[in-house]
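> Okay, here's the prediction I keep looking at, along with the sequence it came from:
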Amino acid sequence: MDPELRLHHTRLQVRPGEQAQTTATVRYDGDLIEQYTFDVLGAAARWADVVPREVSVTPGVEYTVRLLFRPPAGPGAPVGNVPFALRCRSRENRGWVAVEEGDIAVSALHEITAAITTVKVRRGRWTARWIARFDNRGTAPARLCLSVPDGDGALGFALAPKQLDIAPGGYGEAFLKARAVRPFLRGTVARHPVRLGYARMDETDQQSAEGWLDAAFEQLPVLPRAAVRVAGVALLVGVAAAAGAVLLGRVATRTSEPAARMTASFAPAGPTTASPGAAPTASASSTNAAEPIEPQGAYVIFRTFPTDDKAATDRQAAEQFTSDIQQVPGVGKVQLMDSRRSQRLHEPPGEPGVGEYVVLKDGFAGYADATGYCAKALPALRQSMKNAYCIVVDTAS
């Protein structure tokens, strides 16, 4: 006859990697001692055990066995309610069987590991880029929301995507870019801390856990590492009128040959005539990126445009600026150069492909000539090109 089987707990709960247990009793009211075997049926059978698996039952006597559940930890572990059944069957009479059913709830295991796996650019004048990777080592799908705090406002950020859905055992990547809000012309490297935050969302879209990834952007000065003398815009604005008056007075008292030379340096059209001993002026516009072209002698920088982001857009803006500034009275012919094709305008070592388009005028005999040009051109620049500046670079110093 069939045995009498009773499961003491039909609803259990367990965490992955831990153990839950209950007991069951078996009774047989026949005339002879009967041997019974136990096994677990259903999806839980892979991580369930019965101790002992076989008993000899004396008629009228109850025997107890333990039922153990140990769901594995890791991405392959089950999540939620898992039904199971405990079967008791006679070894001699295979048709004598009893089955009891139950459910075990396996809770989800949440574990996210995060790291910045790739640093595409961490030093630069304008931008830095990183790739962050998030691995789901838990047993349930993870939805992560990513964010970057503004900090001190020195950097602007672009982050994509801002939300990741990661399956158990899978991973997701996010791309982070930082851009300098306030580029500076000269000085030492400025180090800006960068923090990428991530928060796991629960079933109700509430943040249930969070973490941080730390990085840093080392911002370089706009001007390359050369012996550079800077005539700042603020200083020139204050002394432009006085400097222009003094310069015009000196020009009027000079001999005819120096006066002719000064007039040629400020000519609005045609090739610039350099002073004796000065290096010849470079060709008009550095539009051929394959041919390196260097600024000659002392030169004046009017503006720079980054080349590391939206290159086509920045190139068009640089070309438009070059065209517009040449229409300003007293400016004359200027050049547009790519710093990546120049030794004098080059980026620091170890940063290939990062640079800027530089709008400049070269061919000055020295710092004094270039500064005098700025003093004369600045009033008209202030009226027509409010986003231009006048920086003197004397590479001979």
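Sure, I can see it. Numbers count the residues shown, from 1 in each chain.
> Please count neighbours and contacts with C-alpha atoms only from this point.
Will do.
> Could you report the neighbour count for the closest residue to Phe69 other than its chain neighbours?
Computed as CA to CA, 6 or more residues apart in numbering, the closest residue to Phe69 that is not its neighbour in sequence is Ala48, at 4.5 Å. By other CA atoms under 10 Å, 20 other residues sit near Ala48.
> Next one: Ala48 from Val106, what distance?
Distance of Ala48 to Val106, given as CA to CA, to the nearest Å: 13 Å.
> just to revisit the earlier point, what separation is there between the residue nearest to Phe69 and Gln21?
9 Å.
> ok, and here's another one to check against it:
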Amino acid sequence: MSNYKSSLAFALEQDQKDELYLYRNQFHIPKHNNGSECIYMTGNSLGLQPKQTKAYVNQELEDWATLGVEGHFHAKNPWLNYHEVLGEQMAKLVGAKPIEVVVMNTLTANLHFMMVSFYQPTKKRYKILIEADAFPSDKYAVESQLQHHSFNAEDGLVLWKARENEELLNYEDLESILEKQGEDIALILIGAVNYYTGQFFDLKRITELGHKYGCMVGFDCAHGAGNVALNLHDSGADFAAWCTYKYLNSGPGSIAGCFVHERHAYNKNLNRFAGWWSHNKETRFKMRDEFDQLPGAEGWQLSNPPILAMAAIKASLEIFNEVGMDKLIKKSKRLTGYFEFLLKQLGSETFKIITPSNPDERGCQLSIQVKNADKSLHNKLTEAGVISDWREPNVIRCAPTPLYNSFQDVYYLVEQLKTILK
């Protein structure tokens, strides 16, 4: 953008104007060896810890210590319906209705639970379509589902590939695949934001295309939740799942979120695994009643929720709830735009940005493909106090996260990169 300037003074000025700048103070910023704050650019891998997280977890520890089992009803935040509050807040973040969202399990587990219901192969229609460069765990998951149903994974997996000498996926190619194989494809499962390139897909377009050919459509939103406007309800997707430890700052390996579209909410004929936490709340503790499935996404729960893990999510979601995704996305576009501007000032001789240049087709991550580079470049950045993410064979992923990254962070990151590349 023409109104960016490649100076520290400009970065400082933007931070002073930024209405979200002070939220940075609500997070623990890792320290460099010299005691200064690191330039942390890996919120797309593990989000930073909100300072209030410890108090939220300690509250549940205290209630457990003083109340024991009575904490389910009499804790400050009663455990019995703890997940319901989180579900309502999470629904706002992903553009869904409360009935469509539940916080449970972990990401890949949720994808498997969703495929129990939404991958129902037949001898004719059994294939699964994914991105050719999907996150590895998604590929492993769908291959194992094919094998579980006694199909050959190599034959049953359909890959949406980038064109030769290109990194980004093209919708025309997806249309071509479905024209040829649509009647053989039972499920489309795409990463809403590709982990490697940072490409943010048009979820509604993909869903409508998949449904046109009779496919079920789901999304892995690990790199989308808390980063972009997913608008899951309006997308029409059958299901989605996401982790909470990246942009949602809930801590390493924390439990995940799950979306099931409202049109499936009352369909008790959908195949699924069941447990007592998906059973009617009114009769759940009578213990001997036959299974009576809850409506909505809650009907896919199995077990009572892990409160200590949920306390960390609650601490982060309350910050998101206070700020709102609209303000976060507005800052994200400007901050990432500034990052892109500064990188382009360095010239294109040594690297290129493989993330889409259109702000509506990406989140805050930029993936920088460095010519003739190896991981030593990433190591030098780390030594200089820049925490970024290296992906083989030659890509550095950096995500200026709007809740806690600043324009100064972006400026100093590019200055360090400039020095190292020289």
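Yep, it's here. As the structure is a computational prediction, the values presented were derived from the model and not from experiment.
> Can you calculate the TM-score here?
The TM-score (TM-score structural alignment, normalised by the length of the first structure) is 0.20; 134 aligned residues with a CA RMSD of 7.1 Å.
> Can you pull the residues that touch both of Ala48 and Gln21 of the first structure?
Shared contacts of Ala48 of the first structure and Gln21, defined by CA atoms under 8 Å, 6 or more residues apart in numbering, comprise 67-69.
> All the helices of the second structure, in order from the start?
Here the second structure has its helices, by DSSP state H, at 8-17, 53-67, 71-74, 82-94, 107-118, 136-148, 153-156, 171-181, 203-212, 232-235, 307-323, 325-345, 375-383, 407-421.
> picking that back up, compare the shared contacts of Ala48 and Gln21 of the first structure and tell me which is most surrounded.
Phe69 (23 neighbours).
> Pretty sure Leu12 of the second structure sits against Gln408.
Yes. Counting by CA atoms under 8 Å, Leu12 of the second structure touches Gln408, with 6.3 Å between them.
> is it possible to export the helices of the second structure to a markdown table including distance to Asp389 of the second structure?
Shown next, in a markdown table, are the helices of the second structure (distance: least, CA to CA, whole Å):
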| stretch | distance to Asp389 of the second structure |
| --- | --- |
| helix 8-17 | 23 |
| helix 53-67 | 25 |
| helix 71-74 | 41 |
| helix 82-94 | 25 |
| helix 107-118 | 21 |
| helix 136-148 | 16 |
| helix 153-156 | 30 |
| helix 171-181 | 28 |
| helix 203-212 | 26 |
| helix 232-235 | 28 |
| helix 307-323 | 23 |
| helix 325-345 | 16 |
| helix 375-383 | 8 |
| helix 407-421 | 13 |
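> ok, Gln316 of the first structure - how many residues close by?
Quick note: Gln316 of the first structure (other CA under 10 Å) scores 12 neighbours.
> buried ones in the strand or helix carrying it?
Assigned by DSSP states H and E, Gln316 of the first structure falls within helix 311-325. Within helix 311-325 of the first structure, the residues scored as buried using 16 or more other CA atoms under 10 Å are 314-315, 318-319, 321-322, 325.
> for it, packing partners?
Contacts defined by 3 or more CA pairs under 8 Å, 6 or more residues apart in numbering; DSSP states H and E place helix 311-325 of the first structure against strand 298-306, strand 335-338, strand 356-364.
> Columns mean neighbour count and distance to Tyr171 of the first structure on top of those, output as TSV?
TSV is the format used below for those (neighbours: other CA atoms under 10 Å; distance: least, CA to CA, whole Å):
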stretch	mean neighbour count	distance to Tyr171 of the first structure
strand 298-306	23	33
strand 335-338	24	40
strand 356-364	24	36
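> would a markdown table of the ones you listed with distance to Arg195 of the first structure be doable?
Shown next, in a markdown table, are these (distance: least, CA to CA, whole Å):
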| stretch | distance to Arg195 of the first structure |
| --- | --- |
| strand 298-306 | 24 |
| strand 335-338 | 33 |
| strand 356-364 | 27 |
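> Which of those strands sits closest to Ile112 of the first structure?
Closest of these to Ile112 of the first structure is strand 298-306, at 36.8 Å (criterion: CA to CA).
> Which neighbouring elements make contact with the closest one?
helix 311-325, strand 356-364, helix 367-384, strand 391-393.
> now the angle from that strand to strand 356-364?
Between the axes of strand 298-306 of the first structure and strand 356-364, defined by axes from the mean of the first three to the mean of the last three CA atoms, to 10 degrees, the angle is 170 degrees.
> quick check: angle from strand 298-306 of the first structure to helix 367-384?
Strand 298-306 of the first structure and helix 367-384 meet at an angle of 40 degrees, taking the same axes, to 10 degrees as the criterion.
> got the angle for strand 298-306 of the first structure vs helix 311-325?
Using the same axes, to 10 degrees: strand 298-306 of the first structure against helix 311-325 is 140 degrees.
> thinking again about what came up before, just the buried residues of helix 311-325 of the first structure now: which is nearest Leu144 of the first structure?
Of all the buried residues of helix 311-325 of the first structure, Leu144 of the first structure sits closest to Asp314, with 34.2 Å by CA to CA.
> thought that closest one was touching Gln320?
No. Asp314 of the first structure is beyond contact range of Gln320, at 9.8 Å (criterion: CA under 8 Å).
> need the longest strand for the second structure.
Criterion DSSP state E: the longest strand present in the second structure is strand 185-191.
> Show me what the top helix by length along the first structure is in contact with.
Ordering each helix of the first structure by length in residues (DSSP H) puts helix 233-253 first. By CA under 8 Å, 6+ apart, the residues outside helix 233-253 of the first structure that reach it are 259, 262, 372, 375-376, 378-379, 389-391.
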